[in-house]
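Engineer: have a look at this prediction, sequence included:
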Amino acid sequence: MPNCLNCHEPIAKKASFCLYCGAKVVQERITLKRILSDFVETFFGWDNKYFFTTWSLVVRPHVVLEEYASGVRKKYVPPLTYLIIGATLVLFSLTFFLDTYMNDLQGINENLKASFGIPEVKNTEGLEGQVSQEIQGQIIKYFNLVTLILIPIYALFTSLIYRKTYNYAEHLVFNSYIQGTSLVFIFIFFYISLLTHPFIYSITTFITIFLYLYSFGKLFKLDAGTSILKLFLFLVMFVIFIVVFIALLVGIALLISKLHN
């Protein structure tokens, strides 16, 4: 009786999988056809957890959230991993194509100014370009970090607003999945905007809002009015947080500037 090449336990001669470790029994030699077949099966087949998780979160997000919280986890990518994959896809896109997107957007803004007869301010083109490059650099440098830091903030807000049944840790899971799905749409619409019109990218804001509205509404079995009200409270809390955070940063910067002077 042959042994499994992975765990070295005995297996039947005609077995397709090892009963002990679950590894597939491979008897044929490596060929180009086998390599391509494995690639397609791994990355594009329904066996791929990432694509299955993404598709499930698009068509029935509340089911994924409920199942994962109740212990159904094997068929889904873990929430933090799912979030990091989405953030990495977006970061890759921003790293290589953000400059193209910003140039397209600047060209449209200039055309709009010309259409409405808004006068150009001389000697500002270089300054605008420098500021634009600095903003792009900061976005790329801190994108993944900011994405991860904001998840606990989102979870705090949703746990306060949707207080029934689930604890804070479970809200971390919910927000990681929703934000990870939002990043997938950002990734897709970013490239669509490059090929069509930069303003197409702004659709992702409404998609993210809808994901929260639909996911939490279904998960907590809320009517449309209550769902909209709770989402509005969530957005208000987030805006207040951003305003306070920016005010603190400005205050700290001014304080440091005075201390240096």
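Structural biologist: Looks like it came in fine. Keep in mind that what you see is a predicted model, and the values were worked out from it rather than measured.

Engineer: switch to C-alpha atoms for all contacts and neighbour counts from now on
Structural biologist: Fine.

Engineer: residues of stretch 4-24 that come out buried?
Structural biologist: The neighbour-count check on stretch 4-24 (16 or more other CA atoms under 10 Å) flags 4, 11, 18 as buried.

Engineer: swap that for stretch 88-100, sorry
Structural biologist: In stretch 88-100, counting by 16+ other CA under 10 Å, buried: 90-91, 93-94, 98.

Engineer: cool, stretch 70-83 as well?
Structural biologist: Residues of stretch 70-83 classed as buried: 76-80, 82-83 (neighbour count, 16+ other CA under 10 Å).

Engineer: next one: stretch 183-192
Structural biologist: For stretch 183-192, the neighbour count (16+ other CA under 10 Å) marks 183-191 as buried.

Engineer: thinking again about what came up before, let me have the buried residues of stretch 4-24 in CSV, extended by secondary structure and distance to residue 164.
Structural biologist: As requested, those are arranged in CSV below (DSSP: H, G, I helix; E, B strand; the rest coil; distance: CA to CA, whole Å):
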residue, secondary structure, distance to residue 164
4, coil, 49
11, coil, 50
18, coil, 44
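
Engineer: now those as CSV including distance to residue 259?
Structural biologist: Formatted as CSV, the buried residues of stretch 4-24 follow (distance: CA to CA, whole Å):
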residue, distance to residue 259
4, 69
11, 73
18, 68
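
Engineer: identify, from the residues you listed, the entry nearest to residue 208.
Structural biologist: When the buried residues of stretch 4-24 are compared for distance to residue 208 (CA to CA), residue 18 wins out at 43.1 Å.

Engineer: ok so, going back, could you dump the buried residues of stretch 183-192 to CSV with secondary structure?
Structural biologist: Compiled in CSV, these are given as follows (DSSP: H, G, I helix; E, B strand; the rest coil):
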residue, secondary structure
183, helix
184, helix
185, helix
186, helix
187, helix
188, helix
189, helix
190, helix
191, helix
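
Engineer: ok, second structure coming up, stack it against the first:
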Amino acid sequence: MNCKNCKKELLEESDYCNKCGAKIIRNRLTPKILIQQVNEEFWTVDNKFALTFIALFKKPESVINGYINGTRKRYIGVIPYYALALTVLGFQYFLLQNVFVDFFTSQTNALLENLPENQEIPNFNNLLVESMDKMNDYISIVTSITVPFWALGTWLTFIDKSKHNYTEHLVINLYANAQILLITFVLIILFAIIGFSDFLTASLLTTPLVIGYTSYIFKRIHKISYFNALIRFLGAFFIYLIAFSIISILIVLVIVIYAFATGKF
């Protein structure tokens, strides 16, 4: 008998592969077995998702430094965890676009109400709204694009406090962003359920969560005071805003040029 994952030869009585650690599966899939596997992966107390989610609150340095230093069995790796968070984000926007429609469209309505009509470019406001809708359709990609800018900011502001390189700062920020996406999913859906009328305001209310929680992570990783970590992260936030704003302006310019070229203006 060979391991179905790494192909190593196994003893017949083996329950786990002694090379890759995979569990030996002998039975065909049935609804009962499928439910048991889902339960083992996501809902049991000792599953990796629960351990990772809880540890990123209680001792984030254990998860993040462990991954950076090569300890990657106990917790979910950074890429799978971030991918899971993006899946949850996609589900959030599916619910907002199809279930809590009034709550979701409030951001578009607020934008149209507060934007004066551009007399020189009459269709500019509509194009801007269309661009927002497109961004919502590709929200996972848009969200992922922001992470390198967060990493740039934290790498520059914490460069004297650790030996983490830029790639390792990417890991830190991927874990932090994934955790924030999971938390904000609960908050945004809760706001929608209780009838909170403004999606844009609800989204902005999560900004203190981003700043507060990520500062807490860097406090734990670098063993500095929370105030020190907060000040540094606010500096990182400022760098992120500058870098991302420049990229966003360039994207808008491309959209406008494309609109002129295709005759939408």
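Structural biologist: Thanks, I have it. Because the structure is predicted, anything quoted here is derived from the model rather than measured.

Engineer: and of the buried residues of stretch 70-83 of the first structure, the nearest to residue 254 of the first structure?
Structural biologist: So of the buried residues of stretch 70-83 of the first structure, ranked by how close each gets to residue 254 of the first structure (CA to CA), first place is residue 83, at 34.9 Å.

Engineer: name the SS class of the residue lying closest to that closest one once chain neighbours are set aside, please.
Structural biologist: Once flanking residues are discounted, residue 83 of the first structure sits nearest to residue 180: 4.2 Å by CA to CA, 6 or more residues apart in numbering. Using three-state DSSP, the structure places residue 180 of the first structure in helix.

Engineer: what do we get in the second structure for residue 180 of the first structure?
Structural biologist: When the second structure is aligned by TM-score structural alignment, residue 180 of the first structure is paired with residue 178.

Engineer: is it true that that match touches residue 87?
Structural biologist: No. Residue 178 of the second structure lies out of contact with residue 87 (CA atoms under 8 Å); the separation is 10.3 Å.

Engineer: ranges for the helices of the stretch 51-200 of the first structure?
Structural biologist: Under the criterion DSSP state H, counting those that start in this stretch, the stretch 51-200 of the first structure contains helices at 61-70, 79-115, 125-161, 168-195.

Engineer: okay if I get the ones you listed as TSV plus distance to residue 259 of the first structure?
Structural biologist: Output for these, formatted as TSV (distance: least, CA to CA, whole Å):
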stretch	distance to residue 259 of the first structure
helix 61-70	49
helix 79-115	36
helix 125-161	25
helix 168-195	39
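
Engineer: between the ones you listed, which one is closest to residue 54 of the first structure.
Structural biologist: helix 168-195 (6.5 Å).

Engineer: the closest one vs the second structure, average distance?
Structural biologist: Its matched residues in the second structure lie on average 0.8 Å from helix 168-195 of the first structure after superposition (mean CA distance after the TM-score superposition for the first structure).

Engineer: helix or strand right after that helix?
Structural biologist: helix 203-219 (DSSP states H and E).

Engineer: need the contact partners of that next one.
Structural biologist: 60-63, 65-66, 178-179, 182, 185-186, 189, 223-224, 227-228, 231 (CA atoms under 8 Å, 6 or more residues apart in numbering).

Engineer: swap in stretch 50-60 of the first structure?
Structural biologist: 44, 46, 64, 75-77, 82, 177-178, 181, 215.

Engineer: give the buried residues for that stretch.
Structural biologist: 50-54, 57-58.

Engineer: check stretch 24-31 of the second structure too.
Structural biologist: For stretch 24-31 of the second structure, using 16+ other CA under 10 Å, the buried residues are residue 24.

Engineer: try stretch 60-71 of the first structure
Structural biologist: For stretch 60-71 of the first structure, by 16+ other CA under 10 Å, it's 61-62, 64-66, 68-69.

Engineer: same question, stretch 130-137 of the first structure
Structural biologist: Under the neighbour-count criterion of 16+ other CA under 10 Å, stretch 130-137 of the first structure has 136-137 buried.

Engineer: hang on, the earlier thing: for the residue nearest to residue 83 of the first structure, give me its contacts.
Structural biologist: 82-87.

Engineer: now with 7 Å, please.
Structural biologist: Residues counted as contacts of residue 180 of the first structure (CA atoms under 7 Å, 6 or more residues apart in numbering) are 82-83, 86.
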